[in-house]
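Colleague: sequence unknown, structure follows:
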């Protein structure tokens, strides 16, 4: 949705405890999480401020966010089992 946070705790509430645990124990997960969170905040900021940005740039940012979320979800699933 436009103007909404897409943080991992909101996206995957069933994995909240695992997210917290991996942030403290898995450097790769923590680095990807930070990239995802920073990009999500940047997208939200652009949407809320109405900053002029081309549709192409906005869609590229959202695509990168989805790629990061997919990687993070795959990591969550591999640690959940």
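Modeller: Received, thanks. These numbers were taken from a predicted model, which means no experiment stands behind them. Numbers count the residues shown, from 1 in each chain.
Colleague: from now on I want contacts and neighbour counts done on CA atoms only, so please keep to that.
Modeller: OK.
Colleague: relative to residue 81, how far out is the residue nearest the centre of the chain?
Modeller: For the chain, the residue nearest the mean C-alpha position is residue 36 (3.6 Å; C-alpha atoms, centre = their mean). When C-alpha to C-alpha, to the nearest Å is the yardstick, residue 36 and residue 81 sit 23 Å from each other.
Colleague: next one for the comparison:
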């Protein structure tokens, strides 16, 4: 995710607790979705869609933080 911000992400994960929480939650959701889609975890389409929407919202928030801290 966001390879052009790799260094900034590494820095923020260590120095910005809020960013680190969002980043970790995004990764957790990504794994949950993969497990559901692979049939490892039983689910229904509604649950997957809910998680995907939450993941997208987190990605937007992370991108906003990255843009703000890069332009600061």
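Modeller: Thanks, I have it. As the structure is a prediction and not an experimental result, all values here were calculated from the model.
Colleague: which SS state does the residue of structure 1 positioned farthest from its centre fall under?
Modeller: Here the centre of structure 1 is the reference, and by C-alpha atoms, centre = their mean the most remote residue is residue 52, at 22.4 Å. Classification of residue 52 of structure 1 into helix, strand or coil gives coil, according to DSSP: H, G, I helix; E, B strand; the rest coil.
Colleague: contacts only, for it.
Modeller: Residues near residue 52 of structure 1 by C-alpha atoms under 8 Å, 6 or more residues apart in numbering: residue 46.
Colleague: look up how far residue 58 of structure 1 lies from it.
Modeller: The separation that residue 52 of structure 1 has from residue 58 of structure 1, given C-alpha to C-alpha, amounts to 10 Å.
Colleague: do residue 34 of structure 1 as well
Modeller: The separation that residue 34 of structure 1 has from residue 58 of structure 1, given C-alpha to C-alpha, amounts to 19 Å.
Colleague: could you do residue 49 of structure 1 as well?
Modeller: Taking C-alpha to C-alpha as the criterion, residue 49 of structure 1 is separated from residue 58 of structure 1 by 14 Å.
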